Structures are given as C-alpha cells and as structure tokens.
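Trainee: sequence? don't have it. structure:
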C-alpha cells in the first residue's frame, strides 16, 4: 500500500474527481451504504418498516455484540443526512464501474490496535494513532506528522480497502442488506 495523494475533499464532485483521477481498485467509504431490509428511507413519516424488530442493520448489531459501538441506521438516526449522502455517492461511484465497500475505522482500530485506544479528538489520541499507523502500514506514510484524526480515519479506511484486496478482511453482517468490512484476525501473521 502506497499513499500517493491526500487532501480534504468536501463535495461529492471532488470525491468523484479524485476517484476518476487515481482509478482505485476499491473505494472504501466510512458511512452506512445501505438501509435495513424493508426500509425505503429513514423518514419517520414514511410507512416503510424494517423487516426486523431489532434496531438497525445486521452488521451494526453484530458490531455491538462484539463490543464495538456504532451509530444504528434507523428512522431515528442522528446521521440520516450522512447516510443518504453516502448511499447516493456509492451509487454514483459504482455506476462509474468502481467497487465500493463500507468500512468503519473505529472497528478497524479495535481489531488492529486493541480496545484501549485514547479518544481520537485528543492530542494523545492523534499521537497514538499516528504512531500505531506508522508501525502497522507496510510502507512509510509521507506527511503523517501533519495528519489529524480525520486523516487517520481516512488512512484506516484506505487500509481496509487494501486488506480487502488482499483477502485479509472479514465481512460483518448480511451481504444482501449491507456489510461492514473490518480487518480479519490472522493467526500468527501480520496484516499487509
């Protein structure tokens, strides 16, 4: 895995432009890319209903069962706008012929770095992430010292795509409904 470019991208157009410029084999998005089975939207006024009486998607419930907290994709979700944007972006990217996967950097951190991770918004947390990412990734990361917690999460998302490409990934959830991909547990072997 080689970091060839990084930047803060704010619009979907900027994201699409970067993808078209670099042609990645896999695009990893850190946001829900699907709705729970049975839902056509997340609007409380819509009569659509989840096919499950349980909250959220199977992948989110599975993460929670494993002790990894996350936001649930429900009609009461505080991240509705992000979910709608991510789904539309995924649809646009896949329509252009790219493979898109859903990732969750916090789950990757837990899987790769353990459960005792300082909060990413603190200086200690950012320093911890930079140190661990530098040791974890197969090649040196240029400008890593300039990364904030958002860029560290983006780097973890890219690393998940890299592991997906190498077959060192675990799919969490129901593939029909939407899965989250996290690093696989490798017995006696290091990722990458």
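Mentor: Good, I have the coordinates. Bear in mind the structure is a predicted one, so any value in this text is a computation, not a measurement. Residues are numbered from 1 along each chain as shown.
Trainee: Every contact and neighbour count from this point should use C-alpha atoms.
Mentor: Noted.
Trainee: just the helices in this structure please.
Mentor: 12-22, 58-65, 80-95, 105-113, 123-136, 149-166 (DSSP state H).
Trainee: ok, residue 98 touching residue 28?
Mentor: No: using CA atoms under 8 Å, residue 98 makes no contact with residue 28, being 10.5 Å away.
Trainee: quick one: which of these two has more around it?
Mentor: Each of residue 98 and residue 28 has its neighbours counted (other CA atoms under 10 Å); residue 28 has more, 23 against 18.
Trainee: Below is structure B, check it against A:
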C-alpha cells in the first residue's frame, strides 16, 4: 500500500505541528510535537514521500529563494525563509528533512495555501475539506488548521507521485512542489497498481 505523510511543521517543538498520514483514500490527522515523534512515525509508516510545509533550504543571497520569487510572481503569498520566526522553522525543517532523507524516504517542500488556491480556488480551509471529500477522500482525526494544512500537504505529495505537480525553484536553492493547474484529484485507491518510477523515467500519470 502506498502511503504519503504531510506535515504542517511548527518552528518550535513546543508548538503543535499538524501531521497527516494518507493511506488509500483516508487522511488520518493528528497533532504532533517533537521531531523524535515525527521520525518514529515516518520510520513505522515507511511512506513513499513526506511533504513538509516549511522552507527546507535557505536563499543563496538576499531574503528570498528563486522558488519564493517565482510563486510571488504568480500571485501567491510566501514568507522569506530568513524572516523573523521563519528562520527557526527553516532550520528545523532542514534538519528534519535531512534525517528523513537519510532513511531513504523522499522529502519535498510544499505550500498548502498555494495548493489550496490551485486545487480549490480558495484559501478557505472549509472549502479545502469540502473539495477533498467531493474527490473521495475521508478525513479522520483532528480538523484544526494545522491538521488540515497537513492533510493538504499529504494530498500534494500524492499528486507528486501521480505526476500532477510542478517543481518551482532550482536544484541549488531548493524547490517547492505545487499542483499543476486544473489537475484532477484522485484518492490512492484509484492507483493500487502504482509503482515508483525508475529515476529518469517518465511519470506514470499526467494531469
């Protein structure tokens, strides 16, 4: 069974982070705090990809990465990785992503608000939830803003596996993964025969 984890990461371990495990068509949402909890759950779940809502790299110079600038040019709102409290979030995200990647799991940076605007035309989380349910997803567990952001992060990770996303940014500074415009949402139960493509091969699904 293919699994995807979405994390709405907090800047400090003392603050709540949203965590969502997507299996088949179910999104299991909860609040989680410590990095050790996140790493333990990732190790136990062995997801195909972990999608983190946090900057996972720093700009080469200035306050914004090319990925941030590209999203701003498209009309999306993002915060500089070095801005105020974002700095602690970025540092935590980079360290956590490194540890997960060393275990052989793919980690991507996502931005749920941008995903919500692309998929549902809104930054209203209630509309995200309604849209996910219409698409056949079942949301279980917590339904606060952190959990919903984590759920949309997980869905963005699913779209990544289905070849329905764009990579925004550069290899050097890091990339943000966003849904392609007008892509369709499909739960994992529609892709039971999915297998991870070999490096360099074409994605098995298109928008």
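Mentor: Everything's here; your move. Remember, predicted model here, so these are calculated numbers, not experimental data.
Trainee: where does the TM-score land?
Mentor: The TM-score (TM-score structural alignment, normalised by the length of structure 1) is 0.78; 163 aligned residues with a CA RMSD of 1.8 Å.
Trainee: And residue 6 of structure 1, what's its match in structure 2?
Mentor: The equivalent of residue 6 of structure 1 in structure 2 is residue 29 (alignment by TM-score structural alignment).
Trainee: And for that match, the neighbour number?
Mentor: For residue 29 of structure 2, the count of nearby residues is 26 (other CA under 10 Å).
Trainee: Run through the residues that contact it.
Mentor: Contact analysis of residue 29 of structure 2 by CA atoms under 8 Å, 6 or more residues apart in numbering lists 18-21, 139-143, 147-148, 150-151.
Trainee: Check residue 52 of structure 2 too.
Mentor: Contacts of residue 52 of structure 2 (CA under 8 Å, 6+ apart): 6, 7, 8, 9, 93, 107, 108, 109, 110, 150, 153.
Trainee: ok, the residues you listed in structure 1: which stay?
Mentor: Compared against structure 1 with both residues aligned by TM-score structural alignment, their matches' CA atoms under 8 Å, those retain 93, 107, 108, 109, 110, 153.
Trainee: quick one on the thing from earlier: need the helices of structure 1 in CSV with mean neighbour count and distance to residue 173 of structure 1, can you?
Mentor: Converted to CSV, the helices of structure 1 look like this (neighbours: other CA atoms under 10 Å; distance: least, CA to CA, whole Å):
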stretch, mean neighbour count, distance to residue 173 of structure 1
helix 12-22, 13, 27
helix 58-65, 18, 4
helix 80-95, 16, 17
helix 105-113, 19, 13
helix 123-136, 17, 26
helix 149-166, 20, 16
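Trainee: among those helices, which is nearest residue 36 of structure 1?
Mentor: Closest of those to residue 36 of structure 1 is helix 58-65, at 7.8 Å (criterion: CA to CA).
Trainee: That closest one vs structure 2 - mean distance after superposition?
Mentor: Its aligned residues in structure 2 lie a mean 0.5 Å from helix 58-65 of structure 1 after superposition (mean CA distance after the TM-score superposition for structure 1).
Trainee: which residue numbers in structure 2 go with that helix?
Mentor: Aligning helix 58-65 of structure 1 against structure 2 (TM-score structural alignment) gives residues 66-73.
Trainee: Name the residues that touch the matching stretch?
Mentor: Counting by CA under 8 Å, 6+ apart, 59, 77, 78, 79, 80, 168, 169, 170, 173, 174, 175, 176 sit against stretch 66-73 of structure 2.
Trainee: From the residues you listed, pick the one nearest residue 131 of structure 2.
Mentor: Ranked by distance to residue 131 of structure 2 (CA to CA), the contacts of stretch 66-73 of structure 2 are led by residue 77 at 21.5 Å.
Trainee: Which residue is the nearest non-sequential neighbour of the closest one?
Mentor: Here the nearest residue to residue 77 of structure 2 in space, its sequence neighbours aside, is residue 71; by CA to CA, 6 or more residues apart in numbering that works out to 7.2 Å.
Trainee: gap between residue 155 of structure 2 and residue 86 of structure 2?
Mentor: 24 Å (CA to CA, to the nearest Å).
Trainee: for residue 119 of structure 2, same thing?
Mentor: 25 Å.
Trainee: next one: residue 118 of structure 2
Mentor: Computed as CA to CA, the residue 118 of structure 2 to residue 86 of structure 2 distance reads 24 Å.
Trainee: now residue 128 of structure 2
Mentor: 25 Å.
Trainee: Can you check which part of structure 2 stretch 147-159 of structure 1 sits on?
Mentor: Using TM-score structural alignment, stretch 147-159 of structure 1 pairs with 143-155 in structure 2.
Trainee: who touches that stretch?
Mentor: 4-8, 16-22, 27, 29-31, 50-53, 110-113, 115-116, 125, 128-129.
Trainee: Which of these fall in strands?
Mentor: Members of the contacts of stretch 143-155 of structure 2 lying in strands (criterion: DSSP state E): 4-8, 17-22, 27, 29-31, 50-53, 110.
Trainee: what's around residue 10 of structure 1, how many residues?
Mentor: By other CA under 10 Å, 8 other residues sit near residue 10 of structure 1.
Trainee: Kindly apply the preceding question to residue 180 of structure 2 instead.
Mentor: Neighbours of residue 180 of structure 2 (other CA under 10 Å): 19.
Trainee: Equivalent analysis for residue 167 of structure 1, please.
Mentor: Residue 167 of structure 1: 11 neighbours (other CA under 10 Å).
Trainee: thinking again about what came up before, just the buried ones among the contacts of stretch 66-73 of structure 2, please.
Mentor: Neighbour counting by 16 or more other CA atoms under 10 Å classes 59, 78, 80, 168, 169, 173, 174, 175, 176 among these as buried.
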